[in-house]
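Participant: Predicted coordinates and the sequence they were generated for:
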Amino acid sequence: MYPDSPNTPDRGATPSDAAPAPAPVTAAPARSASEALIEQFAQDYLKDRRSARRWNLLIRLGWLAAFAALVWGLLTQNASTSAPSGPHTALVELRGEIAPDTVASAEVMLSGLKSAFEDVGARAVVIRINSPGGSPVQAGIIHDEIRRLKSLHDKQVYVVVEESCASGAYYVAAAADAIYVDKASIVGSIGVLMDGFGFTGLMDKLGVERRLITAGENKGMLDPYSPLSERQRALAQAMIDQIHQQFIDVVRKGRGEKLKETPETFSGLFWNGEEAVKLGLADGLGNLDYVAREVVKAENIIDYTPHENVAERLAKRFGASVGFGAVRALRLESLQLR
């Protein structure tokens, strides 16, 4: 008898001890077309939902960044206007047309002027002007406020003219203690105008009838589609003559004995800076640095001009000012100091 080899099965083993036979493999049932379509739809839906969530997250982050920029702008603006400062020359810019809702409006200018005068470190206030003029109302408000702040804070005010200081801008400049210009600056134009158009002749040729119903005989005065009567012309002329006289009085009071009047001084003419000095409309030639260094004796210049931050520009773009340009474009009659 030989011993059982390792490959020889144990003769004493029972059939129950044998390894179980593998179960037969059955093929997975094929999916129907409708099931495949539903699965594809579900995958696409989940993909769209994930994409929408990402966009919503990006939008929320954008709004959060805009809010943070608004808060930062307000904080930095308040810090810059309220921070204590040493001796310096306070600067306020007047640029462009003097009119409501512009950077040269009375609202904007008064904000900068008050901050400049109230700073104890400001040795004097300089208004740097580059403007052709504009609204007599806005110019008058700025002029009167300069005079009030001068008296309240006992500080000198100087005007430095760049390219232009004409009409309403000169109305503002007349409140200063001294006016400095460049020899080529445009200065003067002390006058008032009211401009518009009349279409009555054209309407007659085209056979167009103007139907204007008013309560009050002068309610339709200066209507461009109606004839201008001599009486209405005289009324309008009297009104602008009165405003012109107000302008003349302001210049005479502001310039005093320095003004060398001629028949053309208040005729609406304008002169270059060199001639303006000779006529007493300006005091000398000089730019901002010269006035700060030689006149105010404070070379450090701090700008108090209000500037819009990013949030304010966005609010104006998408807010109530959307129709502002259209409204201004429809104005056919305008009263201007220019």
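Facilitator: Great, that's in hand.

Participant: switch to C-alpha atoms for all contacts and neighbour counts from now on
Facilitator: Fine.

Participant: which residues sit in contact with residue 120?
Facilitator: Counting by Cα atoms under 8 Å, 6 or more residues apart in numbering, residue 120 makes contact with residue 85.

Participant: then this one, side by side with the first:
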Amino acid sequence: MVDQWKAPESGDKSEPSDQQNAKSWKLLEKTLLASVQEQRRARRWGIFFKLLTFAYLFGLLVLFTPILDMDKSASRSSHHTALVELRGVIADQESASADNLVKGLREAFKDPNTKAVVLRINSPGGSPVQSGYVYDEIRRLRAEYPAIKLYAVIADLGASGAYYIASAADEIYADKASLVGSIGVTAAGYGFVGTMEKLGVERRLYTAGEHKTFLDPFSPQKPEETAFWQGVLNTTHQQFIAMVKQGRGDRLKDKEHPELFSGLVWTGEQAKALGLVDGLGSAGYVAREVVGEKELVDFTVQESPFDRFSKRIGASMAERLAMWMGLQGPSLR
């Protein structure tokens, strides 16, 4: 018996394939929408918990700040040696800015229980302007409070602008292995003229003023402009030397060692022999053995994380780019 093929009748109830596809797409669409909604809910909850955590931490900060201030005030209720930290690059908008250092020094000097002030230094230097501000303020405070001495204590590094500031102190101490000195001025940049020529880049620059572009890294150097800029650096260097000599006086052995102002650095032990420092010792040693008041109370201005973040945002990208491209002023580093 042979099976015969039979075509489906016109009344067959089988569903067309396009309707099946439409149902499948609707089901997939519902699934995707449900997934997106779930992700949105999860994101909202995530944001909520992050805000809740931030509010909690902020509340703790507000709660404990008065307690910390009370502890600090309590520690200042007896005679002490005041401590101010100079740490990092000396520059505006940095922790070692003139504003922060001057504020800390003023608070330290005016405290009625301060027996002496220790300026603890660990810095490669920085802005000659910021360093000059602090130097002048130290000299002013010493004159206003003649009974209170200021001792600069160099830790790992007290170079260039940092030593500029240290030289205003009554005495300078360092560790035997500290690096001290670097009495010089530098200004660095880059030149991209050859690179532009190789890349086939044409420089189009429009200015008013014959020497307006003399620090432009994309333009060739001119001998007269290079000589002018060297004169600026030399003038700044002589100002640096004059302030160091004013602060250190006859203790400097610069006549026997003219290389003192060449930009070289020395160990603390060598610096003592050259008259750059007066003795060897730490901040604790100075407080205990020199001042005679071993308790150190910190008057360093402490910036909050929010303040530091705000300052970073405040420094424009154009300024950073200009410094990187070569438009950077003299630096005591």
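Facilitator: Nice, thanks for sending it over. Everything numeric here is computed off the predicted structure, so don't read it as measured data.

Participant: Need the TM-score from the superposition.
Facilitator: After superposition, the two chains reach a TM-score (TM-score structural alignment, normalised by the length of the second structure) of 0.79; 295 aligned residues with a Cα RMSD of 3.0 Å.

Participant: Aligned against the second structure, show me the partner of residue 86 of the first structure.
Facilitator: Aligning on TM-score structural alignment places residue 86 of the first structure opposite residue 78 in the second structure.

Participant: In three-state terms, label that match for me.
Facilitator: State at residue 78 of the second structure, reduced to three classes by DSSP: H, G, I helix; E, B strand; the rest coil: coil.

Participant: can you count the residues close to the closest residue to it other than its chain neighbours?
Facilitator: In space, and not counting its chain neighbours, residue 78 of the second structure is closest to residue 113: 6.0 Å by Cα to Cα, 6 or more residues apart in numbering. Residue 113 of the second structure: 15 surrounding residues under other Cα atoms under 10 Å.

Participant: What is the aligned counterpart of residue 113 of the second structure in the first structure?
Facilitator: Checking TM-score structural alignment: residue 113 of the second structure goes with residue 121.

Participant: Check residue 327 of the second structure too.
Facilitator: Looking across to the first structure (by TM-score structural alignment), residue 327 of the second structure lines up with residue 333.

Participant: Would you state the strands of the stretch 51-200 of the second structure in chain order?
Facilitator: Along the stretch 51-200 of the second structure, counting by DSSP state E, counting those that start in this stretch, strands occupy 80-87, 114-123, 149-159, 171-174, 179-181.

Participant: The ones you listed into TSV, with extra columns for mean neighbour count?
Facilitator: Output for the strands of the stretch 51-200 of the second structure, formatted as TSV (neighbours: other Cα atoms under 10 Å):
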stretch	mean neighbour count
strand 80-87	25
strand 114-123	24
strand 149-159	26
strand 171-174	26
strand 179-181	27
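
Participant: Turn those into CSV, columns for distance to residue 322 of the second structure.
Facilitator: Below are the strands of the stretch 51-200 of the second structure laid out as CSV (distance: least, Cα to Cα, whole Å):
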stretch, distance to residue 322 of the second structure
strand 80-87, 25
strand 114-123, 24
strand 149-159, 25
strand 171-174, 36
strand 179-181, 29
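
Participant: for the ones you listed, which one sits closest to residue 19 of the second structure?
Facilitator: Closest of these to residue 19 of the second structure is strand 80-87, at 75.0 Å (criterion: Cα to Cα).

Participant: what about the closest one, how far off from the first structure?
Facilitator: Strand 80-87 of the second structure, aligned to the first structure and superposed, deviates on average by 0.6 Å (mean Cα distance after the TM-score superposition for the first structure).

Participant: From the contact counts, what lies against that strand?
Facilitator: helix 98-110, strand 114-123, strand 296-298 (3 or more Cα pairs under 8 Å, 6 or more residues apart in numbering; DSSP states H and E).

Participant: what angle do it and helix 98-110 make?
Facilitator: Here strand 80-87 of the second structure runs at an angle of 170 degrees relative to helix 98-110 (axes from the mean of the first three to the mean of the last three Cα atoms, to 10 degrees).

Participant: May I ask you to confirm that the match of residue 113 of the second structure is in contact with residue 86?
Facilitator: Yes: judged on Cα atoms under 8 Å, residue 121 of the first structure makes contact with residue 86 at a distance of 5.0 Å.
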